[in-house]
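Colleague: based on what follows, work out the 3D shape:
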Amino acid sequence: MTNNAPCRKDLLCLINRVSFAVDDVKLFLDTHPCDANALAYFHEYSKLRNQALKEYAKYYGPLTIDTTMTSCTDRWNWINEPWPWQEGGC
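Modeller: Got it, this is the predicted structure:
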């Protein structure tokens, strides 16, 4: 970890907020699949979520299987990191 690492707790809070937004709009899109504004919102927040997950994985280890390649290049080491709920969460 470098001195330029973002605050772990702040990054987890951001991930929680954008993940909630993505999940919420996914439910809306289930019943309104042609809503262009909702679809644009989904794409925007999905992109923000993916960026935040990649940044978290870069500094603290992956939270999802999708981001394991970012931080586990030589061995399966993410099990050694503190789990998100061990840090107090948001």
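Colleague: make it CA atoms for all contacts and neighbour counts henceforth
Modeller: OK.
Colleague: Three-state assignment for the residue of the chain lying at maximal distance from its centre, please.
Modeller: Most distant from the centre of the chain: residue 34, at 26.2 Å, with distances by CA atoms, centre = their mean. Following DSSP: H, G, I helix; E, B strand; the rest coil, the label given to residue 34 is coil.
Colleague: second input sequence below; structure requested for side-by-side comparison:
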Amino acid sequence: MKTVPSSYYVHLQQLQEVDFVILELTLYLDTHPNDIESIKQYNHYVKERHKLKEQFEKNYGPLTNFGYSYTKQPWEWKSSPWPWQV
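Modeller: Sure, this is the predicted structure:
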């Protein structure tokens, strides 16, 4: 199994926390589609997730494949820890 620095887990947890908030807001907005403050929160966390994901991938490689993440040269997907390896 590949080893990763402890900061990898800190940054991964940050992404997971933001993903949780986005999911909860999505479920809430499904039943409260006119709640402007929640829509603002949702958009804020989507923007934050984009930044966190970009920084994570810059430091550790792509999180996903199939066109959802950019890659550097050479192809990074095979050299990054895969989700089931961490």
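Colleague: TM between them?
Modeller: The TM-score (TM-score structural alignment, normalised by the length of structure 2) is 0.80; 80 aligned residues with a CA RMSD of 1.9 Å.
Colleague: all helices of structure 1, in order?
Modeller: Assigned by DSSP state H, structure 1 shows helices spanning 8-31, 36-60, 68-71.
Colleague: tell me the helices and strands packed up against the second one.
Modeller: If I follow you right, that is helix 36-60 of structure 1. helix 8-31, helix 68-71 (3 or more CA pairs under 8 Å, 6 or more residues apart in numbering; DSSP states H and E).
Colleague: how much does that helix stray from structure 2?
Modeller: Superposed on structure 2, helix 36-60 of structure 1 shows a mean distance of 0.6 Å to its aligned residues (mean CA distance after the TM-score superposition for structure 1).
Colleague: please name the residues that touch residue 41 of structure 2.
Modeller: residue 25 (CA atoms under 8 Å, 6 or more residues apart in numbering).
Colleague: where's it relative to residue 28 of structure 2, distance?
Modeller: Counting by CA to CA, to the nearest Å, the separation of residue 41 of structure 2 from residue 28 of structure 2 is 12 Å.
Colleague: likewise for residue 71 of structure 2?
Modeller: 34 Å.
Colleague: again with residue 11 of structure 2
Modeller: Separation of residue 11 of structure 2 from residue 28 of structure 2 (CA to CA): 26 Å.
Colleague: number of residues surrounding residue 52 of structure 1?
Modeller: Using other CA atoms under 10 Å, residue 52 of structure 1 has 19 other residues around it.
Colleague: show me what contacts the nearest residue to it once chain neighbours are set aside?
Modeller: The shortest distance from residue 52 of structure 1 to any non-neighbouring residue, by CA to CA, 6 or more residues apart in numbering, is to residue 15 (6.1 Å). By CA under 8 Å, 6+ apart, the contact set of residue 15 of structure 1 is 49, 52, 53.
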